[in-house]
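Enquirer: could you look at this predicted model? Sequence included:
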Amino acid sequence: MLLLFLSFLLFTSFPLSLSLNQEGLYLLQLKSSFSDSDSALSSWNSRDPTPCNWHGVSCDGASGSVTSLDLSNANLAGPFPSVLCRLHNLSYISFYYNNINSTIPDISTCRNLVHLDLSQNLLTGDLPHTLADLPNLKYLDLTGNNISGDFPASFGRFQKLEVLSLVYNLLDGTIPAFLGNISTLRMLNLSYNPFSPGRIPPELGNLTHLEILWLTECNLVGEIPDSLGRLKRLNDLDLAINHLVGSIPSSLAELVSVVQIELYNNSLTGELPRGFSNLTNLRLLDASMNRLTGKIPDELTRLSLESLNLYSNKFEGTLPPSIADSPALYELRIFQNRLTGELPQNLGKISPLRWFDVSSNQFTGPIPPSLCEKGRLQEMLMIYNSFSGQIPSSLEQCRSLNRIRLGHNKLSGEIPTRFWGLPHVYLLELVNNSFSGHIGKSIANAKNLSLLIISRNQFNGSLPEEIGLVGKLAKFSASNNKFNGVLPKSIVKLDGLGILDLQGNELEGGLPSGIDSLKKLNELNLADNKFSGEIPDEIGSLSVLNYLDLSDNQLTGRIPLGLQNLKLNQLNLSDNLLSGELPPLFDKEAYKNSFLGNPDLCGNFSVSCDKRDEDKHKGYVWLLRSIFVLAALVFIVGVVWFYLKYRNYKKAKAIDKSKWTLMSFHKLGFSEYEILDCLDEDNVIGKGASGKVYKVVLSNGEAVAVKKLWGGVQKGCDNVDIEKGMAQAESPVRDDGFQAEVETLGKIRHKNIVKLWCSCTTRDCKLLVYEYMPNGSLGDLLHSCKSGLLDWPTRYKIILDAAEGLSYLHHDCVPPIVHRDVKSNNILLDGDFGARVADFGVAKVVDAAGKVAKSMSFIAGSCGYIAPEYAYTLRVNEKSDIYSFGVVILELVTGRLPIDPGFGEKDIVKWVCTTLDQKGADYVVDSKLDPCFKEEIYKVLNIGLVCTSPLPINRPSMRRVVKMLQEAGAENQLKGTKKDGKLTPYYYEDGLDQGSVA
């Protein structure tokens, strides 16, 4: 009976466990060792007799034993489960894209393992030497972890290994020669590791089965070994972004199977080697950003190249006619060289050209008429050459075009009629040529046109009414032509127009009514025309207008009082026929030169309004003046007496200007007294945590921003909060904040760092005088109702400017400077939306060893911007700034605050990552941004994510960030596609004019 009772208890206590086989029990041990936040292993339970139907598990059909375990992208966390080696028939393991956070244990007992993929996890430690003891291992991928150290010597003993990928780790030795002993290798990818400087081992030429060799950004030095020419099966060779020198070895012409060769961004010299005609499979050759010289070999142009990138070298000579005979050539980028002569006139006749950039050379002659023969041409970039003749009429049929830049040449004649109305073109630039004729009415069909830049030509006739149908037009620049007639009424329908520049034409008539509908108009320049009539009052309602030039016309009437509502950086109404009194805001020295040549205007800086009755009432006026003078003298004497009495009575509360100490950092055109006289409440433009900011207009017309701080005793300063108008900093100001700001900004000279003119101090009050930034801070503008002003080109310009400022602090200052409070509110914008980095109250200097000069006793920075490692270690370096800058990038792309109630407990970094995974990029990007910039926006978003990597070592340097942003701004599609974490570089498109038109 007792035995039966015990048996019953055993059965009722473990009825389900006993039904599962031994391999299932091992896998349940694996499940218990993992944190499974997404319930990816919910189907794993002990009710099944075998695990073969569980998620990610595959079994052998005959024996029923587990052969494969694929738990990719399951959000599992925990150590690597060594219990897997008890599954004796297991041949395939993939934990790709999880959170495995241990070292790699000894798994040499997994004797049947063929495929091991642990990429994109959090593995640490060294490479285990026992991996080479796996006799059947063919595939080893450890990409995207934190594995460090050197290669173990045992790695030269792999018996069957075909794929070895260690991309994006922390390996810091050199690439060893014994890797050349793995004769079975087909793919070797060691890209993006911080290796010590080392050469490419010549022994890699022994890997005769190798098909892919990627050694991108591996800190390689020396020359490319000739032995690589023995890799007859190689189809992809990538040695880009290293420090390789010497010439390109001729042995590379023996790689008969190669499809693409990437050698960009090295220091290679000499000419391109002969013999490339043997490479019949070559589709891509990129030797850009080196120091190559000489001509392009004729034989190179006879290949079936899909992409030829040779820019930023020093190629000279002509472009061979044979390049036009390449049947598969769809991308030709050879800009920024010294190529001369004419382009082959049959270029594009055989080749299905899509991207064509020959900018910044010395080409002459006509544009080849067959460029779009195959109807696929998308970009035609030919700026900064000496092309002549007309635009071929055949191009008006090229409906695939979306980007045209023909500026700075010697082209002439009329534009083909339908060329104006190509439906997909968003940029049409014809600046600085000799084009003539009218703007065709077909421009109404240019539904995607955003940038129309045709200045400095000889266009004539009237502007067509159809211009108002180009709904996406954001910039229309047609200055210095011969346009005449009146402005079309339809122009006020362009509600997205930001810049209208028609200076230097022969336009006439009145300014159109309804101009207040141009809500995004930022710049209006109609100078040097023949406009007449009055200035419309409606201009005063254009809230974002900061540049207004109507000079040298025939405008009459009074100056509208509404113009005082505008925040103008440039105002010029000179040389017109305006009359009446100046509006009070403009009747100041600062605007003296804005109204010259209007004899009937009157004010403090112009002639009297009306002199007609002066002689008639001369005596009467003299009497009145005498009475007023006498009364004024009595009043002044009384005021002076009262003031002296009052000053003595309130002496303790007055500011004694004689005690102010001025320290200047630039040549000044003003004194401290001029600043002090303007520190009244009417001039306050912002408040923050440590005082106020004032806008002070000096006697010379220049505006400055004055930050007024104080110490513990508020004697002589107002007890208020500071900093919205100048820097809008929200972080607490420490006792040494003033000193840090003075010491930091006083020695910095950079166009993207806010300029500190001087400091003024007394015992109880401190003033900092900065250059005035009329558009305030990026944070204010981005997160307010004015965010519509920030289109994508403007946002891109801002983030690139700020990156260059921070790069200067990190790399060009000696010693380097860490800002410690990078955020959108500390990025200020000038009148042209140029960005300046500001607020250095918590900045710190880094010593020669790369450490902050003194330890941090508090966390400086702002919520949402603080790097994770800084918050809990108080260790600060340049990587902390880079994380904060990445948050600013995400702000610009998403339009969201760093901490937003809509994120729940997440910050913007976690929200972006989660949303990207679950919904995709379209749900992240600010809906206000024009979709035509989608590709460039995605590139910048990717840069922001890289900058906000949780591990500081994975964040790029600020200098690298600048380069990545510049490359993203080139608007080129990614060159090729690669797997296993291999990135492809971005490319500039526009030669010397990269920044002129986004």
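Expert: Looks like it came in fine. Numbering: from 1, shown residues only.
Enquirer: make it CA atoms for all contacts and neighbour counts henceforth
Expert: Will do.
Enquirer: got the buried residues for stretch 945-956?
Expert: 945, 946, 947, 948, 949, 952, 954, 955, 956 (16 or more other Cα atoms under 10 Å).
Enquirer: how far out from the middle of the chain is that stretch?
Expert: 16 Å (Cα atoms, centre = their mean, to the nearest Å).
Enquirer: take a look at this one as well, against the first:
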Amino acid sequence: MIPLRLPILVAATALLSLHLFSLVSSLNQEGLYLLEARRGLSDPDNALANWNSRNSTPCNWTGILCSSSSVTSVNLANFNLAGPFPSSLCRLPNLSFLSLSLNYINSSLSSSSLLSCTSLKHLDLSQNLLVGLLPSSLPSLPSLGFLDLSGNNFSGAIPSSFALFPSLQVLSLTGNLLNGLIPSFLGNLSSLRQLNLSYNPFAPGVIPSSLSNLTNLEQLWVAGCGLVGDIPPGLGGLSKLKNLDLSSNFLAGVIPESLSSLASVVQIELYNNSLSGHLPAGLSNLTALRRIDASMNHLSGSIPDDIFSIPNLDNLHLYQNQLTGSIPTTAASALKLLELRLFANNLSGSLPAGLGARSPLVAVDLSENQLSGEIPRGICDRGLLRELLLIENDFTGTLPPGLGRCTNLNRVRLSNNRISGDVPAGMWGLPHVWILELSNNSLTGGITPDIAGAANLSKLLIEKNQFTGNIPAEIGLLYKLYDFSAGNNRLTGPLPESLGKLTELGQLDLHNNLLSGELITEIQSWSKLTLLNLANNEFTGVIPQELGNLPVLNYLDFSGNNLTGEIPFQLQNLKLNQFNLSDNQLSGTIPPMFHNDAYKASFLGNPGLCWDLSGLCPSSTNNSRSRTKYLWLLRSIFILMAVVLIVGISLFYCKYKQIKKANKGQEKSNKWILTSFHKLGFSEYEILDSLDEDNVIGSGASGKVYKVVLGNGEAVAVKKLWRNSKMNGESHDQAADDAFEAEVTTLGKIRHKNIVKLWCCCAHKDCKLLVYEYMINGSLGDLLHSSKASVLDWPTRYKIAVDAAEGLCYLHHDCVPAIVHRDVKSNNILLDAGLGAKVADFGVAKVVEGVEKGPRSMSVIAGSCGYIAPEYAYTLRVNEKSDIYSFGVVILELVTGKLPVDPEFGEKDLVKWVCSTIQQKGEDHVIDTKLDLCYKVEITKVLHIGLLCTSSLPINRPTMRRVVKMLYEVSYEQKPKPLPKDGKLSPYYYEDDQSITSASVGDDETKNLDKCCSIHIDPNLIG
């Protein structure tokens, strides 16, 4: 049987081999080149599944286009491919278009690998992982007109051969690690239409004047390139220029008058520099100009009258400068003006009377100036206004009646002015407003029942006015209300019972009014309440015992009322940072937990209260004698106990003196050394006396953290760093010393509201202490991932993100030299009484040297699992980008409510889980189910910021300054704008010759801007 079967098997095998060979050989040579390229790439999504060797040509394959049966285009953008550059693609003889953008193409790009791409006109390798030097052979490609290598890790200088491109029109090197100077030879590329070099760590240098020779240039984008010196006047001769972006550099001097000659310019971005002098005249000649942003500079003088005569002007941003004078009357004639942001200047005078009457205003922010007069009556006549911010000016008169009909408003902030009169009735019930801030004015009238219509209202801030009347019961319909502050008014009547229904209420401040009646008791819904201030009113009745069940209440002030009865013992359940029941008619015994010097002032002015550990307080003179006898008995017992105690102490003291005498020499060398960084009201011994296990509130690898209540009632947090002493008592743990020195060096010189304050440090032979301000609500991580996470609604989480970002921004941009935290995580973001956030724990922080010295490498990996940037784990390269990645993880924690590492993710961490879940199911499936989806738009925008911060490429992560700006912009809806074809990440770019309005751009214009996880990111957030 076997000898007969063997020849048959051999013959069958031979026939099958011939058949397979015929199938493979049926594919033409270009198809074979493509299959060779595919074999060198990882394709986890099987995106190239239809690249089949059985086809005669590859012309129907995914990503392939042919002409006359020959491959002319290979477009494999955003296919999740990985591996080195497939050089076999250059063997396609007629290949003119090649795009591998938004993949994971890695390794270096050798000059030889591209030399055979002789027909190539369009080469796009952007948003990959390419490293090394830029290929100097690229100018040898005779037909190349488009070259985009942005968003990689190319380093070194721009090769001198780049001056020899024969017909290049687009050169984009944005977001790499290029250094050296921006070369002047780029001015030789006369055919160039777009030059994009932004966000590279170039050495400080000037803008080459030779760029003025690029007469065909339409886009010059050199933001964030470390540029210094003046803006070359010759740039004004680029008559075809449409987009000029010189932002986020160190440019100084004046803005050249010649920029008024840019006849085709659509956008001028000069923000975040050190420019000075006046704005140039003649800008009204720029008929195509739509946006000017010269904010965050040192500009002075007045705003030119003709700037509002630019016919297509829709955005004017000049905030944070030193501008003076009044806002020109021509502002009322700007027919297309959408955004006017002039805050933080020295502007004065009144606003143009017709401002807004003819303009489709969407946002007006004139805060922090010296403006006066009345708010223009027609500021919302077009009905599109969403933001009106006039904080800290000197406005007078009444509020425009039209504001009551301005239903698109979502932010109204008019505090710290001198506005008077009644609030227009409709204004109380604006349907989309989430913050209504009228504090510190002279407004009158009352809160009307119309407030029931303000369904989105989160903050109602009306303190320091002259409001009268009752608080309407309809306020209980504001289910999103978090902060109701109406102190220092003339409100009367009882508290409406409906207040008890406000489940989101976090702060209720009604002090200094004429409110009366009894306190409401149905307050079980106030699970998020942290502050309750009803001081100086006319409330009567008893203190509700239900207050003791509020889980996060830490500020309670009922002083200056007519409350009676006893203090509920349930109040002992609260962890109070501020507590005041003084000046009432309370009686009975003060609960034992308050028998502390810290609370003595809390009960003054209550004659019926007694401070007595026995619990016996006189209630009438009739039984005072019996109580006196009983008290004498108790005193006798106490005297006897005291005698016994004194004898015991005396014996102990004698023994102690013997021990002390024996160790006298050693004791002298063990004294504590205190170094203070602020004026202190305590000594090191007051701290030492409280370092017992009962006061431990946290522990870690480096030691323990204690809560210490000082004699003045103030609480501090004490971090105790141990040294691990060895047997001989002479060696110690160097790591503990390093952590101590790092934290002291870093925090001792920092002064910022979002960085935890270091009061002092105490050094001793065996241990060292760091004394911080005490953060009553602990860490964000502990609260977010506990049963109390419900107190963190979306407005609170958003505020925490902003606070922490501001703290990190200060470290990165305002400290000289910059400080990298290296251990940013939710457990190192602490929360104060109002759930404001502060960055803490600087034990592994490092100072970063100047840019010219490059990033520093550390000998060990610092950080926590789930927060460490991917490149840090294998390069140990320390720079601000590693902090930004970690902060991005914190943002994702705030959005998802999930831990950075969790068993439900399998082998993934939070970043990868979010990315894959969005790809498979959509964004809704990563948002924390405890969050109210009425904030979905804002939550999604913050989610996108977190994804940008956690980009796998460090260069693609925004700076912390940019993160702060993006977070600021989240709280109000931005006008959507399309993304340019070159991929410039700017929220204000306009396509060629298109008419863009707030109504003409939809969600379908959003593009994939960041190779974080191949998701669509809102371009409105990136700039």
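Expert: Yep, that arrived. What you are looking at is a predicted structure, and each value in this text was computed from that prediction instead of being measured.
Enquirer: sitting in strands, which of the buried residues of stretch 945-956 of structure 1 do you find?
Expert: Using DSSP state E, no member of the buried residues of stretch 945-956 of structure 1 sits in strands.
Enquirer: among those, which two are most distant?
Expert: 945 and 952 (12.4 Å; Cα to Cα).
Enquirer: could you dump the buried residues of stretch 945-956 of structure 1 to JSON lines with distance to residue 351 of structure 1?
Expert: Shown next, in JSON lines, are the buried residues of stretch 945-956 of structure 1 (distance: Cα to Cα, whole Å):
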{"residue": "945", "distance to residue 351 of structure 1": "38"}
{"residue": "946", "distance to residue 351 of structure 1": "38"}
{"residue": "947", "distance to residue 351 of structure 1": "40"}
{"residue": "948", "distance to residue 351 of structure 1": "43"}
{"residue": "949", "distance to residue 351 of structure 1": "43"}
{"residue": "952", "distance to residue 351 of structure 1": "46"}
{"residue": "954", "distance to residue 351 of structure 1": "42"}
{"residue": "955", "distance to residue 351 of structure 1": "41"}
{"residue": "956", "distance to residue 351 of structure 1": "39"}
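Enquirer: out of those residues, which is nearest to residue 150 of structure 1?
Expert: The closest of the buried residues of stretch 945-956 of structure 1, once distances to residue 150 of structure 1 are taken by Cα to Cα, is residue 954, at 18.4 Å.
Enquirer: now do the contacts for the closest residue to that closest one other than its chain neighbours.
Expert: Nearest residue to residue 954 of structure 1 in three dimensions, chain neighbours excluded: residue 946, at 7.4 Å (Cα to Cα, 6 or more residues apart in numbering). Listed by Cα atoms under 8 Å, 6 or more residues apart in numbering, the contact set of residue 946 of structure 1 reads 886, 954, 955, 956.
Enquirer: strands of the stretch 551-700 of structure 1, start to end?
Expert: Using DSSP state E, counting those that start in this stretch, the strands assigned to the stretch 551-700 of structure 1 run over residues 554-557, 570-572, 577-581, 600-602, 661-664, 684-687, 692-697.
Enquirer: tally of neighbours for residue 364 of structure 1?
Expert: When neighbours are counted by other Cα atoms under 10 Å, residue 364 of structure 1 registers 18.
Enquirer: which one in structure 2 is aligned with it?
Expert: Correspondence of residue 364 of structure 1 to structure 2, assessed by TM-score structural alignment: residue 372.
Enquirer: does that match belong to a helix, a strand or coil?
Expert: strand (DSSP: H, G, I helix; E, B strand; the rest coil).
Enquirer: equivalent range in structure 2 for stretch 88-102 of structure 1?
Expert: Using TM-score structural alignment, stretch 88-102 of structure 1 pairs with 93-107 in structure 2.
Enquirer: where is the longest helix in structure 1?
Expert: helix 618-649 (DSSP state H).
Enquirer: run the chain-centre distance for it.
Expert: Distance, centroid of helix 618-649 of structure 1 to centroid of chain: 61 Å (Cα atoms, centre = their mean).
Enquirer: still on that earlier bit, contacting residues around the match of residue 364 of structure 1?
Expert: By Cα under 8 Å, 6+ apart, the contact list for residue 372 of structure 2 reads 348, 349, 350, 351, 393, 394, 395, 396.
Enquirer: contacting residues for the nearest residue to the last one once chain neighbours are set aside?
Expert: Distance criterion Cα to Cα, 6+ apart; nearest residue to residue 396 of structure 2, sequence neighbours excluded, is residue 419 at 4.4 Å. Residue 419 of structure 2 makes contact with 395, 396, 397, 398, 399, 441, 442, 443, according to Cα under 8 Å, 6+ apart.
Enquirer: now the aligned residue in structure 1 for residue 419 of structure 2: how far from residue 20 of structure 1?
Expert: Using TM-score structural alignment, the partner of residue 419 of structure 2 in structure 1 is residue 411. Residue 411 of structure 1 sits 82 Å away from residue 20 of structure 1, going by Cα to Cα, to the nearest Å.
Enquirer: same question for residue 732 of structure 1.
Expert: Distance from residue 732 of structure 1 to residue 20 of structure 1, by Cα to Cα: 62 Å.
Enquirer: and the helices in structure 2?
Expert: Using DSSP H, the helices of structure 2 run over residues 2-25, 29-39, 425-428, 624-662, 664-668, 684-688, 734-747, 780-784, 794-809, 870-875, 880-896, 910-921, 936-949, 960-970.
Enquirer: which of those helices sits most buried?
Expert: Among those, helix 880-896 has the highest mean neighbour count (mean count of other Cα atoms under 10 Å), at a mean of 27.
Enquirer: farthest residue from the center of structure 1?
Expert: Distance from the centre of structure 1 peaks at residue 1, with 81.1 Å (Cα atoms, centre = their mean).
Enquirer: stretch 267-282 of structure 1 aligns to what range in structure 2?
Expert: Going by TM-score structural alignment: stretch 267-282 of structure 1 matches residues 274-289.
Enquirer: what does stretch 164-182 of structure 1 give?
Expert: Mapping stretch 164-182 of structure 1 onto structure 2 (TM-score structural alignment) gives residues 171-189.
Enquirer: tell me how far that stretch is from the chain's mean position?
Expert: For stretch 171-189 of structure 2, the distance to the chain centre is 31 Å (Cα atoms, centre = their mean).
Enquirer: now swap in stretch 959-973 of structure 2 and tell me
Expert: For stretch 959-973 of structure 2, the distance to the chain centre is 6 Å (Cα atoms, centre = their mean).
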